[in-house]
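Trainee: okay, here's the prediction I keep looking at, along with the sequence it came from:
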Amino acid sequence: MKTIMHTSETRGTANLGWLNSYHSFSFGNYYNPERMSFGALRVLNDDTVSAGMGFGKHPHDNMEIISIPLEGDLEHKDSMGNTTVIKQGDIQVMSAGTGVFHSEYNKNSDKEVKFLQIWVIPNKKNVTPRYDQITIDDDNLENNLYQILSPNKDDNGIWIYQDAWFHMGQFEKGHTQHYSVKNKNNGVYIFVLEGNVTVENNELKKRDGLGIWDTNEIKIESNSTSKILVMEVPITQ
């Protein structure tokens, strides 16, 4: 088993006034040659957007873009004709493929919106752009790692063009959970949304990340009420 720890305070930062963002991997003006990605997991941004503000229309191509709202309401518009508002409990995916424009704004004028912006490098290029979103019932997360993303259209959650699986779970103190790796060539990146957990003898607090590979199963112990995101992706590109 091999591991790499990224504590919350070592992340890159960008504060534009209206946007406060923390980057687990190199992004924008934050460049760290030792933190370019975790395999196919290219971007993990922890964004807070001020009331009424947001990202204007901008392009993407050949990237799987996943948005996970943590608080507030995020309005999405794109060149495929989609106009939606996503909130906590929703999971959104956009396969940029041959190219798409989109914008993301805080829908509310009186409170912040917080969300994770995640990019996964696809295994198929120049696909027709597509959009999808789902809503997760919190009951499915209780003391359980619930699948929210996979490579398979017929599985639980959204799907992307990559051999990747995402799970989310919220645990009570003292709960132990095991995660079985789906593909032996994959690694797993665990990101703590709330609380404190121990993963294979590594203690993680809120917004810490731990990458693990060369193993078939991962033990997760909850030291407090906690919530985590588990992202399994190909470890080599």
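Mentor: It's in. Numbering: from 1, shown residues only.

Trainee: from here on, just use CA atoms for contacts and neighbour counts.
Mentor: Fine.

Trainee: any idea how far residue 135 is from the residue sitting nearest the centre point of the chain?
Mentor: By CA atoms, centre = their mean, the chain has its centre lying nearest to residue 118, at 4.4 Å. Using CA to CA, to the nearest Å, we find residue 118 at a distance of 17 Å from residue 135.

Trainee: next one: stretch 222-237 to chain centre, how far?
Mentor: Computed by CA atoms, centre = their mean, to the nearest Å, the chain-centroid distance of stretch 222-237 equals 9 Å.

Trainee: please apply the same query to stretch 112-121.
Mentor: 6 Å.

Trainee: buried sites along it?
Mentor: Buried residues in stretch 112-121, counted by 16 or more other CA atoms under 10 Å: 112, 113, 114, 115, 116, 117, 118, 119, 120, 121.

Trainee: tell me how many other residues surround the residue lying closest to residue 99 once chain neighbours are set aside.
Mentor: The spatial neighbour of residue 99 that comes closest, neighbours along the chain excluded (CA to CA, 6 or more residues apart in numbering), is residue 61 at 4.3 Å. Applying other CA atoms under 10 Å, we find 17 residues neighbouring residue 61.

Trainee: alright, now check it against this:
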Amino acid sequence: MISLRHANQRGKANFGWLDSKHSFSFGSYYDPQHMGVSALRVINDDRVTPGAGFATHGHRDMEIISYVLEGSIVHKDSEGNVEVLPAGEFQLMSAGSGITHSEYNASNTEPLKFLQIWIQPNTLGNTPRYQQKNFGQTLGLTTIATPTGENGTLQIKQNATLSQLILAPKSKITYQIATDRKVYVHQVAGELSIEDQPLSAGDGAKLTDMSTVTFINPSDTQSTALVFDLP
């Protein structure tokens, strides 16, 4: 079964410096029908004005992924990590027993656009950890995060896998879904068709009780999506 969540149905928050769209309940936006999918609890589509950002604040027991689409993030945390996260890179901060951090737009002239993703860990009180990597723009499925960190992937403390899907125009790929697994697809850019269900940028699709699914790019431009394989 495929359940679509269109971009214009997401929750909204605008603080002037931050314009955010929430795929699931977050902050002041509450929708009991959209509390997340399995361990996936947050996908926020954030746009930050030049020079602005999130002041130092705390997290614990959450796997927090940032994926920069435009611009760069300056990241600082209580573990001593001071990093710049440019467009195309993924960051995974395992908050564990507790961590504080700040994230700012690295530019005073250009806007920042990134996805903020939260996944609940399957163990609590872990030592905080920071990971960052650019996985490139290879066509097809590229594994980004796994429970083991195998093959150079980011290691996430959950029985979940995150993949980047990039399809050339007029191409397709088949994805195998293991028994009792759930899949959530977030469309990042371009268009995607999932079993004749169309997705555009910002749309999401929850896939349940399916063993295989075919992703098709029906357009004349490249398509990019994130694929979450969840318990």
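Mentor: Sure thing, it's come through. On a predicted model such as this, the values are computed, not experimentally measured, just so you know.

Trainee: quick revisit: and the residue nearest to the centre of structure 1, what element?
Mentor: strand 113-120 (DSSP states H and E).

Trainee: help me confirm that the residue nearest to residue 99 of structure 1 comes into contact with residue 119.
Mentor: No: counting by CA atoms under 8 Å, residue 61 of structure 1 stays clear of residue 119, with 11.2 Å between them.

Trainee: trace residue 164 of structure 1 over to structure 2, please.
Mentor: Alignment note (TM-score structural alignment): residue 164 of structure 1 maps to residue 160 of structure 2.

Trainee: for its match, what are its contacts?
Mentor: Counting by CA atoms under 8 Å, 6 or more residues apart in numbering, residue 160 of structure 2 touches 145, 146, 147, 228, 229, 230, 231.

Trainee: in stretch 150-162 of structure 1, which residues are buried?
Mentor: Neighbour counts over stretch 150-162 of structure 1 (16+ other CA under 10 Å) mark 150, 151, 152, 157, 158, 159, 160, 161, 162 as buried.

Trainee: how about the nearest residue to the aligned partner of the second one in structure 2, chain neighbours excluded?
Mentor: Matched to structure 2 by TM-score structural alignment, residue 151 of structure 1 sits across from residue 147. Counting by CA to CA, 6+ apart, the nearest residue to residue 147 of structure 2 once its immediate chain neighbours are dropped is residue 156, at 5.0 Å.

Trainee: still on that earlier bit, okay, the match of residue 164 of structure 1 and residue 195 of structure 2: tell me how far apart.
Mentor: Relative to residue 195 of structure 2, and taking CA to CA, residue 160 of structure 2 is found at 23 Å.

Trainee: what's the answer for residue 25 of structure 2, then?
Mentor: Separation of residue 25 of structure 2 from residue 195 of structure 2 (CA to CA): 27 Å.

Trainee: ok, now residue 140 of structure 2?
Mentor: From residue 140 of structure 2 to residue 195 of structure 2 the distance is 17 Å (CA to CA).

Trainee: so the two - more neighbours on which side?
Mentor: residue 140 (17 against 12).

Trainee: that one contacts residue 169, doesn't it?
Mentor: No: using CA under 8 Å, residue 140 of structure 2 makes no contact with residue 169, being 11.8 Å away.

Trainee: what sits closest to residue 13 of structure 1 if chain neighbours are left out?
Mentor: Looking at residue 13 of structure 1 with CA to CA, 6+ apart, the closest residue is residue 22, at 4.6 Å.

Trainee: average distance between whichever strand or helix holds that neighbour and structure 2?
Mentor: Following DSSP H and E, the helix or strand that holds residue 22 of structure 1 is strand 19-23. Once fitted to structure 2, strand 19-23 of structure 1 is off its aligned match by 0.2 Å on average (mean CA distance after the TM-score superposition for structure 1).

Trainee: now the angle from that strand to strand 113-120?
Mentor: 40 degrees (axes from the mean of the first three to the mean of the last three CA atoms, to 10 degrees).

Trainee: how much does the next helix or strand along the chain from strand 19-23 of structure 1 stray from structure 2?
Mentor: Beyond strand 19-23 of structure 1 on the C-terminal side, the first helix or strand identified by DSSP H and E is strand 41-49. Compared with structure 2 after the fit, strand 41-49 of structure 1 shows a mean deviation of 0.3 Å (mean CA distance after the TM-score superposition for structure 1).

Trainee: residues in structure 2 aligned with strand 41-49 of structure 1?
Mentor: With TM-score structural alignment as the criterion, strand 41-49 of structure 1 aligns to 40-48.
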